[in-house]
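no letters, just coordinates:
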């Protein structure tokens, strides 16, 4: 326990670097190539329009207000590596 305490204190005050986590990664918009790939996935899943697309904390793509042809609206989360839709939340 004596060895860990100084290391923890040093890491806390910034003397010892700590590994950056995904939570520390700022949100960003997709590149043109990423956007084109995401649009293909959205269209293949029946979506005809959407609002913002962003990479949230470097962990997943988020698509706000994705609309189906029948007018239903969803907020979507996509896996960053496969672009598979991992979550659909109905946006009423």
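Great, that's in hand. Remember, it's a predicted structure, so these values are computed and weren't measured experimentally.

hey, let's count contacts and neighbours off CA atoms from now on
Noted.

quick check: longest helix of this protein.
When the chain is parsed with DSSP state H, its longest helix is helix 32-44.

can you tell me what sits against the very next helix or strand once past it?
Using DSSP states H and E, the helix or strand that follows helix 32-44 in sequence is strand 47-49. Contacting residues not belonging to strand 47-49 are listed as 42, 66, 67, 68, 69 [C-alpha atoms under 8 Å, 6 or more residues apart in numbering].

let's bring in a second one:
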């Protein structure tokens, strides 16, 4: 059963923590980005990327751009990516 993950070939991971509590602990700009993301990001993985971007001295907008670029790379790896599906008219 795929539930709300859709048709993706990307690896799925089960979580042991409470994802809603982890989501609520994210900074507001990051929560907003996750709510608009094309992929079902876990709060832990998106927090890790956010912390890496901030540790490299990126401002909030630049960190969000970094996350969008990371997501685009992940979508490009996916055989059933959203762009190829819409290009085929499905």
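Structure received. Keep in mind the model is a prediction, meaning the values are calculated, not measured.

just give the TM-score of the two.
The TM-score (TM-score structural alignment, normalised by the length of structure 2) is 0.30; 42 aligned residues with a C-alpha RMSD of 3.2 Å.

list the buried residues for the longest helix of structure 1?
Residues 38, 39, 41, 42 are the ones in helix 32-44 of structure 1 that count as buried (16 or more other C-alpha atoms under 10 Å).

next: stretch 5-15 of structure 1.
Result for stretch 5-15 of structure 1 [16+ other C-alpha under 10 Å]: no buried residues.

what's the answer for stretch 65-72 of structure 2, then?
66, 67, 68, 71.

closest one of these to residue 46 of structure 2?
Among the buried residues of stretch 65-72 of structure 2, residue 67 lies closest to residue 46 of structure 2 (C-alpha to C-alpha), at 7.9 Å.

remind me which helix or strand that closest one belongs to.
Per DSSP H and E: helix 60-77 holds residue 67 of structure 2.

give me the contacts around the following helix or strand past that helix.
Note on helix 60-77 of structure 2: by DSSP H and E, the next helix or strand toward the C-terminus is helix 82-87. Under the criterion C-alpha under 8 Å, 6+ apart, residues residue 75 lie in contact with helix 82-87 of structure 2.
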